[in-house]
Structure formats: C-alpha cells, structure tokens
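> This is a predicted model, with the sequence first.
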Amino acid sequence: MKNEITYYLKKYDLEKYMKPELIDKFFIKRFLKGEMIFSVKEESQSLYFFVEGKIKIYSAFYGDKEVLIEFCKPLQILGEVEYIQNKDINVNVEALTPCIVIGILREDFKKMISGNDKLYELLLRTVTSKLTSTMTHILSYHQKPLDERILNYLKELSQNNKVEKIKYIEMAGFLKVSDRHLRKVLKELDDAKVISKVGKTIHILKWPDNI
C-alpha cells in the first residue's frame, strides 16, 4: 500500500505539498462502480485525493430527486469544502467506474496543512477551480446547442461508446431542459444515426468532431 501511495503522489506531483513525516498517515481506498464515496449528511471524517476512475457529484432537493452537479476525473480533492466549513458532507459522490482515492483523516490533514503554504494554495486552487467549472457549465447552457450538450453528457458517462441504465430525468435536469424536449432531440440524433437508443441504453455510433 505504501508503494501505491508513493506512486500516486509522484504521478500527480503531490509530494511537494506534503510533510514527509506525515506521509504514512495516508491510506488507500477502492470503490466499485455504483458505490458511494460520500453521501449527504454523512459525518466528514476524511479528505480524499481522487486518483483513479470517474465520479459524479450530485445533491438532492425537493424530496429524493437527484440534481446532478458535475462529473469529475482525477486529480480532484474531495471533502475539502466540508473541511473548510467544518460541516458534514453536503453532496453525494458516486463512483461511475472502479475508483481509487488516497485518504487522510481530518485531524491528520490539519497537521499536514498547518504552516504549509503550498498545501493551502493547492486547497484554494481546488475550490476556485470547482467554482470556475460550475460557472462554465452554467454559461454553456446558453452557448451550445442542445444536441452538442447531450453528446458531451453521454461522453462523460460512456464506456466503450455505450451508456446503460441512463436516467433521463437526471439528464434533463443537468441539461436544464424538459424531459419532453430532451427525448425529442434524442430521437433526432437517433434518426440521424449519431446514436442508437434502445430503452435505457444508448449506443454512440459516431462522435462529431467538436465533441
């Protein structure tokens, strides 16, 4: 496990942010596809450096309805907002593929970041990057045609050019369109042989050059 932690710290150039005497406080966690990495209202005990896989981050409003926030690939820090605010987890984080994280307990991270300007800067860049990403996503609603946004969404979820068990209501919510409008454009893409839609499975037959 120690060798694996060292490998990922080097791969993402994280060693320079860490105090060598506290490296042994890190641990590896693995998540299978569909497993929850964090859940809303869960007690925030650790921070994770997300180093392998693909995840989706979503919240829940209006009862149990899921509101998708974003998809993420490595490298990401998870749980940093809750650490800063000293609050419980406020979003759901689900593994879309098998995932690996490097974890560290909050109390150990506090020691790691104490007097560590480089790690403070990394934490700040992470938070501001997520804010910028969210703003870019919001602006894209008004700048890109819906068919392009749909294909970008499918690209995030696809494995071997296929998306299974797709949630159309979640998809419509993320794209900020009605379910009816979404299905209309999906049919147009199907008719144009860009995708092949069968129930809750979508096969992507060809990716446009701008996706």
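Thanks, I have it.

> C-alpha only now, for contacts and for neighbours.
Will do.

> Look at E4 and give its secondary structure.
For E4, the assignment made with DSSP: H, G, I helix; E, B strand; the rest coil gives helix.

> How about the contacts made by the most centrally placed residue in the chain?
Note on the chain: the residue nearest the mean C-alpha position is C72, at 2.8 Å, using CA atoms, centre = their mean. The neighbourhood of C72, defined by CA atoms under 8 Å, 6 or more residues apart in numbering, consists of K54, I55, K56, I57.

> Confirm that the third one sits in a strand.
Just to be clear, that refers to K56. Yes - assigned with three-state DSSP, K56 falls within a strand.

> ok, structure two:
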Amino acid sequence: MDQRTAEYLQQFGLADLFPAHVREEMFLATYARGERLFSQADDAQTLYLLVAGKLKISLLSPEGKRLILAFKSSFDIVGDVEYVRDCPFINTVEAVTDIVVIGISYDVLRKHMADNAAWLQFLLHTITEKFETKTRAMNFNLLYTVDVRVASYLLSMTPTQQMLESTSLIDMADLIGTSYRHLNRVLQQFQQAGWIVKKRGKITLLDRDALLEQAGQNIYE
C-alpha cells in the first residue's frame, strides 16, 4: 500500500477498519471527468472507496430511459450492494469531476473481512443509506417540477467549473425524467432570465445564486 492510500484511509477514519494485510491489497486509481468507473450490468469484482472528487450515479429503466439517482462526493462507497448480493453492477457510475478511488477486490474482502463485525456494521450503514437515496431520487422525479430538476442538474454537474461541455440535451432530458422539448423550453427560460448561456452544445452558468434559488435544494445531492 502506497503512502497516498494510507493518507486517504487515515483522512476518512478508515485505517482501523481494515487490518494491515487487507490494506496491502488495496490500490489507488484516478478517473478523469466524464469517464465511467463501470456501467450497469457489468461484472462486479471490485469495491471502490471514493476519496476525492464527485460521481454521478444513474439507472437504466425498463423503458430504456436513464435516470439520475444521485451525485456523490467524497467520502462515499460504490459496489457495496453488489458485493453483498454477489450480482452485476446495478447502476452506471461516472466521474463528474476528476476523481480518486481506492479499490479492493471482492475476493479479498470475502476471504479476510466476511466475519469482521466492524466491517459488517459499516456495510449495513452504507447500504441502508443507498436505498434511502434511491427512494428519494425516484420521488424527486415525481414531486419536483422540471425547472427545479434542471437547475439542480446544472449545479450538480458543474461543482468546480461554470461550463457544462458537450451536453446532449436528449441524454440530459432522459436523466432528469422529462422530454427534450420541455427541457429545451426550460433552458430557454433560464437563458432569457440571464442565468445561463446555451451555445454550440455547451451550457455556461452565469448566475449560480439564481439557479440555487430555483432549485430550492440541490435535489440530486
């Protein structure tokens, strides 16, 4: 285990959770903004600890629509549900910003941590939070108006910059659960209000405060 991995584990209070021989099996990986860690239905063999940056988690519905479940910032954990259920990845996870993760294989966890009470309690806590988040995300698509969801999406996708690049409005509409036409109308309203500029496939945020007020709360966080 390298020094950076040790420092991240110490930073998030995880150094004592994993025995030394398990920590030695961990590896550090980086992903660039927009890069996928994995896609829904991929074979799941690794658990990831998000220690820097921000992720987007989405789900492909039976109707073929991708919907946002949540945005996650460090610290968080992905692959825990699949580890417990021994199943393929349930969701698609991609980097919103450049991210750093600590990976550890399921085989190592099953061999060395299966009877570790502290680890099992940690898993129980994180998985319970995941199902609460999924329930809230599904309800948001029903309870919140499209303009609120659009404002939240724009803010969540640009945590460290003002421009959303190479945006497909069709993909964006699917992710927030609306039609392309409705999304385009809302973006035009935001542009007329002076909150954004939409040009050549890019959306530039001009007034984050106004978008925050529109969102009320950042519902995808």
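Arrived safely, thanks for sending. All values reported here derive from a predicted model rather than from experimental measurement.

> Next, the TM-score between them, please.
The TM-score (TM-score structural alignment, normalised by the length of structure 1) is 0.88; 211 aligned residues with a CA RMSD of 2.2 Å.

> the helices in structure 2, which residues?
3-11, 20-23, 80-85, 106-112, 117-143, 146-157, 169-176, 180-192, 208-215 (DSSP state H).

> Any figure for the gap between the residue lying farthest from the centre of structure 2 and L206 of structure 2?
Going by CA atoms, centre = their mean, the residue of structure 2 most distant from its centre is Q192, 30.3 Å out. Q192 of structure 2 is 12 Å from L206 of structure 2, where distance means CA to CA, to the nearest Å.

> Could you do L120 of structure 2 as well?
In terms of CA to CA, L120 of structure 2 sits 46 Å off from L206 of structure 2.

> Can you get me a residue count around G79 of structure 1?
22 (other CA atoms under 10 Å).

> do the same with L120 of structure 2
Neighbour tally, L120 of structure 2, other CA under 10 Å: 13.

> who's in contact with it?
Counting by CA under 8 Å, 6+ apart, L120 of structure 2 makes contact with A114.

> Tell me the spacing between it and L9 of structure 2.
18 Å.

> just checking, E170 of structure 1 touches E70?
No - E170 of structure 1 is beyond contact range of E70, at 11.6 Å (criterion: CA atoms under 8 Å).

> Now do the buried residues in stretch 102-113 of structure 1.
I102, G103, I104, R106, D108, F109, M112, I113 (16 or more other CA atoms under 10 Å).

> In a markdown table, list those along with distance to N160 of structure 1.
As requested, these are exported to a markdown table (distance: CA to CA, whole Å):
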| residue | distance to N160 of structure 1 |
| --- | --- |
| I102 | 27 |
| G103 | 30 |
| I104 | 33 |
| R106 | 38 |
| D108 | 40 |
| F109 | 38 |
| M112 | 40 |
| I113 | 40 |
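
> Nearest to L182 of structure 1 among the residues you listed?
Nearest to L182 of structure 1 out of the buried residues of stretch 102-113 of structure 1 is I102 (CA to CA; 37.7 Å).

> aligned partner of that closest one in structure 2?
Taking TM-score structural alignment, the alignment pairs I102 of structure 1 with I102 from structure 2.

> For its match, list the residues it contacts.
For I102 of structure 2, counting by CA under 8 Å, 6+ apart, the contacting residues are T5, M26, F27, L28, A29, Y48, L49, L50, V51.
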